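Have a look at this fold, sequence not included:
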């Protein structure tokens, strides 16, 4: 039976920018091997598989190499597809490996309720040395952010101009490396970042919603503002609004645009 399949550019309002994700609508989950094969066929940083349930939707995310625990841009893309193309109305509840994630509409923006992930200092000299070798510089700060590592560089320009060495980068014991800095003086963005995850088959991710679950608690006390506007400075670029949601939760707000809709023939 043909399966509805969409490709959506997330965290942008312009086609061919932001982070592309595939969204595949299922009645029940196929075997993991088939889900992985579909993700490899799509060859995007993430493919989302969504199944309706009595309490909302079950949602899983696959890179071309592995299933992951949390993905922001593919969740935003899924919410966009359900509202824009499937006639679903109201708040969405996604049941995932990271718990229940909710999505709401605020005008042209989609708000995702995600868990914050605090950052703690990295105190492993061998890992610090690998990071410095990969980046060609010693960061101002190196920390652990759940399964990711996070480093701060001296300027937004340093983040944008970074050309990492992927050999040491791929040997880091993490899901991915978040590289960040304050926004340029006088710029509209409070913070900038990039995200590298060669371990997952993603040399550089275009826009990484889940990384901002750590970027917010890292930068909020430094900047002294409750709401932050973030820019991920990849080649495609993307914009995320960050707002506290109470407790250890966070709202990630982004926009999305559908690039194509079709059917997967199996």
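Alright, I've got the coordinates. This structure is a prediction, so every number in the text was calculated from the model and none was measured.

contacts and neighbour counts: CA atoms only from here.
Noted.

who touches stretch 135-152?
Contact with stretch 135-152 is made by 117-122, 128, 131-132, 153-154, 162-165, 174-181, 211, 214, as judged by C-alpha atoms under 8 Å, 6 or more residues apart in numbering.

can you pull the buried residues of it?
135, 138-139, 142-146, 148-152 (16 or more other C-alpha atoms under 10 Å).

Which entries within the contacts of stretch 135-152 meet the buried criterion?
For the contacts of stretch 135-152, buried by 16+ other C-alpha under 10 Å: 117-119, 122, 128, 131-132, 153, 164, 174-181, 211, 214.

Among those, which lie within helices?
128, 131-132, 214 (DSSP state H).

helix/strand/coil for residue 36?
What DSSP: H, G, I helix; E, B strand; the rest coil gives for residue 36 is helix.

That one: neighbour count?
Counted by other C-alpha atoms under 10 Å, the residues lying close to residue 36 total 20.

Relative to residue 50, how far out is it?
14 Å (C-alpha to C-alpha, to the nearest Å).

Likewise for residue 158?
Taking C-alpha to C-alpha, one finds residue 158 at 38 Å from residue 50.

One more: residue 79?
Using C-alpha to C-alpha, residue 79 is found at 10 Å from residue 50.

Got another one to weigh against that:
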């Protein structure tokens, strides 16, 4: 089975978020896909295979299957457009989160994602204790969204994963603030896996509505401030979110099953 490693949300190698894209000719068992993801030990391993004109797409962390992943979807589209169906400029992926469409626009790949609206929640003492600081605001969706005072606070935050693990009602912890050279910035922490995700497209399904409302604009430039870093071009509409980014291929190989 062919596989590719792609750096997503970047135009240069060794930045953005790497994802492994496995191209299968048939459905694989959940056990096999999970074992491959564990072996790869990247934040996401995606599996795609043709289903008529579209593709089936599934995403796995080293530990479990996930319901939505932005950078691996962008990486999968990059592989479709540049290696599997080079004459196509649009691909539909059938996923557990519905059909996700990606359009190639020059060097950018524009994904249409579901709009996930978070609910504002109270700053309870146990949450503040786990975060180790007093946030401006808190929002809850799949992840916990934590609004901070400024970009410098986001950059300088040092997570205490022992404390963050107590926030087990959410998949991840997202810290965010208004940006200096972008509309907003963020960082994403996975307490269960004890690591920081380099660039998290799926989190922007919720971040974009939050900041669109705060800033009063629909088109936003976002930057994720991990060590590798990444840039996302976002648009908020009534029904969905559009997230665009670059991608570059790092490697290609074969998995011997």
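Cool, the structure landed. All figures in this text were calculated on a predicted structure; none of them were measured in a lab.

can you tell me which of the ones in helices among the buried ones among the contacts of stretch 135-152 of structure 1 lies nearest to residue 68 of structure 1?
Nearest to residue 68 of structure 1, judged by C-alpha to C-alpha, of those is residue 214 at 16.5 Å.

Now do the same for the closest one: its match in structure 2.
Under the alignment (TM-score structural alignment), residue 214 of structure 1 pairs with residue 206 of structure 2.

can you check residue 152 of structure 1 too?
Superposed on structure 2 with TM-score structural alignment, residue 152 of structure 1 falls opposite residue 147.

Then residue 64 of structure 1?
By TM-score structural alignment, residue 64 of structure 1 lines up with residue 62 in structure 2.

Just give me the neighbour total for that match.
19.

residues contacting it?
Contacts for residue 62 of structure 2 were tallied using C-alpha under 8 Å, 6+ apart; they are 34-35, 37-45.

Dump those residues into TSV; add secondary structure as well.
As requested, the contacts of residue 62 of structure 2 are exported to TSV (three-state DSSP):
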residue	secondary structure
34	helix
35	helix
37	helix
38	helix
39	helix
40	helix
41	coil
42	coil
43	coil
44	coil
45	strand
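
among those residues, which ones are buried?
34-35, 37-38, 42-45.

Show me which pair in those residues is furthest apart.
35 and 43 (13.6 Å).

Among the buried residues of stretch 135-152 of structure 1, name the ones in strands.
Taking DSSP state E as the definition of strands, the buried residues of stretch 135-152 of structure 1 contribute 142-145, 148-152.

Rebuild these as a markdown table, extending it with distance to residue 104 of structure 1.
As requested, these are exported to a markdown table (distance: C-alpha to C-alpha, whole Å):
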| residue | distance to residue 104 of structure 1 |
| --- | --- |
| 142 | 34 |
| 143 | 31 |
| 144 | 30 |
| 145 | 26 |
| 148 | 27 |
| 149 | 29 |
| 150 | 28 |
| 151 | 31 |
| 152 | 31 |
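
Farthest-apart pair in those residues, please.
148 and 152 (13.5 Å).

any idea how far residue 233 of structure 2 is from the match of residue 214 of structure 1?
If you measure residue 206 of structure 2 against residue 233 of structure 2 using C-alpha to C-alpha, the figure is 14 Å.

ranges for the strands of the stretch 1-150 of structure 2?
2-8, 17-23, 45-51, 54-60, 65-66, 90-95, 98-105, 108-114, 119-121, 137-140, 144-147 (DSSP state E, counting those that start in this stretch).

Is it possible to get a markdown table of those strands that adds distance to residue 182 of structure 2?
Shown next, in a markdown table, are the strands of the stretch 1-150 of structure 2 (distance: least, C-alpha to C-alpha, whole Å):
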| stretch | distance to residue 182 of structure 2 |
| --- | --- |
| strand 2-8 | 19 |
| strand 17-23 | 19 |
| strand 45-51 | 29 |
| strand 54-60 | 29 |
| strand 65-66 | 28 |
| strand 90-95 | 28 |
| strand 98-105 | 21 |
| strand 108-114 | 18 |
| strand 119-121 | 23 |
| strand 137-140 | 20 |
| strand 144-147 | 15 |
